[in-house]
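In: Next come a sequence and a model predicted from it.
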Amino acid sequence: MNTLKWLESWFMQNCDGEWEHNNGIKVLTLDNPGWLIEIDLEGTDCEEKFFKDFRVENSDEDWIYCKVRDNKFLGYGSVNNLTDILEVFKKWVK
């Protein structure tokens, strides 16, 4: 299953009639340019799961930084690394 289909499935598994009204997934752009992924973990199986900050800095055009803060998975990355950010989340969840 590709990463985007997996994320759709993960989101659907957490929709219970309430969670999706106050929580969810945000995909935003950064001005450097790049991406910000914010995934609410409250009420999911990942809510209390440990995540070690993850950083890859290959170049100014190839980097990602992922962390969990305040019950949110936060992934930042350069313009060509959106899938890589989602892969970090997917591997952590599994």
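Out: All right, it came through fine.
In: make it CA atoms for all contacts and neighbour counts henceforth
Out: Will do.
In: As a quick check, tell me the outermost residue of this protein.
Out: Farthest-out residue of the chain from its mean C-alpha position, per Cα atoms, centre = their mean: residue 17, at 21.7 Å.
In: also this one, for the comparison:
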Amino acid sequence: MSEHEHVLDWLQSWYSAQCDGDWEHGWGVRIETLDNPGWTVTIDLAETSLAHREFRRKQVARGEHDWVHAWTDERSFHLACGPGNLTEALMLFRAWASDSRG
């Protein structure tokens, strides 16, 4: 399996690691669909080791349905992407969250 195939497993582990009996009651991860079509993902960073890190806005546009946007603000990591780009978008979060140089 490629590392892309493991990104959802990694996200599940990251989420589980944040759950401390308190965090999960006010924060979390939301994955929703867009009507253009596409996906939107919001990953709460509040009360995590990533809360004060910045991800400078990244925009990749290859076509009408082949695009990814990623950014941080208000202690959240945001992703928006085309209908076939969810794995690619989640990989951006994984790479950023795993970067110890943060």
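Out: Received the coordinates, thanks. Note that the structure is a prediction, hence the values are computed from the model and not measured.
In: Mind checking the TM-score on these two?
Out: Scored against TM-score structural alignment, normalised by the length of structure 1, the superposed chains reach a TM-score of 0.97; 94 aligned residues with a Cα RMSD of 0.8 Å.
In: coming back round to it: map the residue farthest from the centre of structure 1 across to structure 2 for me.
Out: In structure 2, the residue matched to residue 17 of structure 1 (TM-score structural alignment) is residue 21.
In: for its match, what are its contacts?
Out: Applying Cα atoms under 8 Å, 6 or more residues apart in numbering, one finds that residue 21 of structure 2 lies in contact with no residue.
In: Could you pull out the strands in structure 1 for me?
Out: Per DSSP state E, structure 1 carries strands over the ranges 25-30, 34-40, 54-59, 62-69, 72-78.
In: What are the buried residues along the longest one?
Out: This points to strand 62-69 of structure 1. 63-66, 68 (16 or more other Cα atoms under 10 Å).
In: what's the angle from it to strand 34-40?
Out: Relative orientation of strand 62-69 of structure 1 and strand 34-40, computed by axes from the mean of the first three to the mean of the last three Cα atoms, to 10 degrees: 20 degrees.
In: Can you add distance to residue 4 of structure 1 and give the strands of structure 1 back as a markdown table?
Out: Listed next are the strands of structure 1 as a markdown table, based on distance: least, Cα to Cα, whole Å:
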| stretch | distance to residue 4 of structure 1 |
| --- | --- |
| strand 25-30 | 12 |
| strand 34-40 | 13 |
| strand 54-59 | 20 |
| strand 62-69 | 18 |
| strand 72-78 | 15 |
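In: Deepest-packed of these, please.
Out: Mean neighbour count (mean count of other Cα atoms under 10 Å) peaks for strand 72-78 among these, with a mean of 22.
In: No further questions, thank you.
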